[in-house]
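Colleague: next come a sequence and a model predicted from it.
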Amino acid sequence: MTNSPEYFQNVASGNARVGVQAGHISGGVFSGAPPDARPADVAAALDELLAALRAAYEHGELDRETLADSEHEVGVTRTALASADPEQHGRAVRALRKLGGLVGGLAGSGTAVATLLAQVERLTS
């Protein structure tokens, strides 16, 4: 048996959207939030996201109104998740979707919101 290196070629062109490119995968693989996501992880992730958005504002990458709207949606998410009412958890999902629309074009923030959304959807289902 020879140990020749593996060669993979994957070409995307035009209006192609590549979700995942992988030649060889070993170990655990998941899509979206890690399977062991906990509510405390969501709170910490919301804190990290807010800190990143505030830093983006300070660097001129985000305007004041978008930051204010983003802070509002994070607040709605926190309040909804703190409630024992399952209908409020749906509010958290909607708030995160709005937040994704607000900051989806900001490097890293769209991904962070999508991960949070997957975590919250897992918690509420």
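Modeller: Good, I have the coordinates.
Colleague: switch to C-alpha atoms for all contacts and neighbour counts from now on
Modeller: OK.
Colleague: helices of this structure, residue ranges please.
Modeller: 39-58, 64-82, 86-103, 109-124 (DSSP state H).
Colleague: got those as TSV, with mean neighbour count columns?
Modeller: As requested, the helices of the chain are exported to TSV (neighbours: other Cα atoms under 10 Å):
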stretch	mean neighbour count
helix 39-58	15
helix 64-82	17
helix 86-103	19
helix 109-124	19
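Colleague: quick one: residue 72 from residue 122, how far?
Modeller: Distance, residue 72 to residue 122, using Cα to Cα, to the nearest Å: 22 Å.
Colleague: ok, second structure coming up, stack it against the first:
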Amino acid sequence: MNKSKTKILLILSALAAIVLLLFALRSGKENSEMLVKLNASVAFDGERFMVSNNDTLDFLNTVMTVNGYYKLTGMNLHAGETYTLWPVEFAHINGTRLPAKQIPQQFSIWCELYSGEKGFYSRKLK
């Protein structure tokens, strides 16, 4: 009888491992599908950024980043609207502002959408 108990325990352990693996793979797929590519545009004219939401969705609670370190957070960018942003509005985590003489190389937007999904946009400048 010990052999049959061992077999049953082994089979149940294998089934549990398979179920956990399938659950982990399914969860990873759902998270990757929740990132939506945003329809936006950004231009820098040497003095200011012109950020446009060209989408039909509002971008909520945005985190806009210049050169990966300087951020502007918490803005809502409404569908079809264009916003003028000045470099001094972007701050590093240590509190320093984006230096006027630093050339912006990269601009990105992370946001929430009404559907609960997350949105992302990124562009190299120049």
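Modeller: Thanks, I have it. Since we're looking at a predicted model, the values are computed, not measured.
Colleague: any idea what the TM-score is?
Modeller: The TM-score (TM-score structural alignment, normalised by the length of structure 1) is 0.27; 65 aligned residues with a Cα RMSD of 5.2 Å.
Colleague: structure 2: strands as residue ranges?
Modeller: Assigned by DSSP state E, the strands in structure 2 fall at 35-37, 40-44, 49-53, 59-66, 70-77, 82-85, 106-112, 118-124.
Colleague: dump these to a markdown table, plus mean neighbour count and distance to residue 25 of structure 2.
Modeller: Output for those, formatted as a markdown table (neighbours: other Cα atoms under 10 Å; distance: least, Cα to Cα, whole Å):
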| stretch | mean neighbour count | distance to residue 25 of structure 2 |
| --- | --- | --- |
| strand 35-37 | 15 | 17 |
| strand 40-44 | 18 | 31 |
| strand 49-53 | 18 | 33 |
| strand 59-66 | 21 | 29 |
| strand 70-77 | 17 | 32 |
| strand 82-85 | 14 | 39 |
| strand 106-112 | 20 | 24 |
| strand 118-124 | 17 | 20 |
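Colleague: make a markdown table out of these and add distance to residue 14 of structure 2.
Modeller: Below are the strands of structure 2 laid out as a markdown table (distance: least, Cα to Cα, whole Å):
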| stretch | distance to residue 14 of structure 2 |
| --- | --- |
| strand 35-37 | 33 |
| strand 40-44 | 48 |
| strand 49-53 | 50 |
| strand 59-66 | 44 |
| strand 70-77 | 47 |
| strand 82-85 | 56 |
| strand 106-112 | 39 |
| strand 118-124 | 36 |
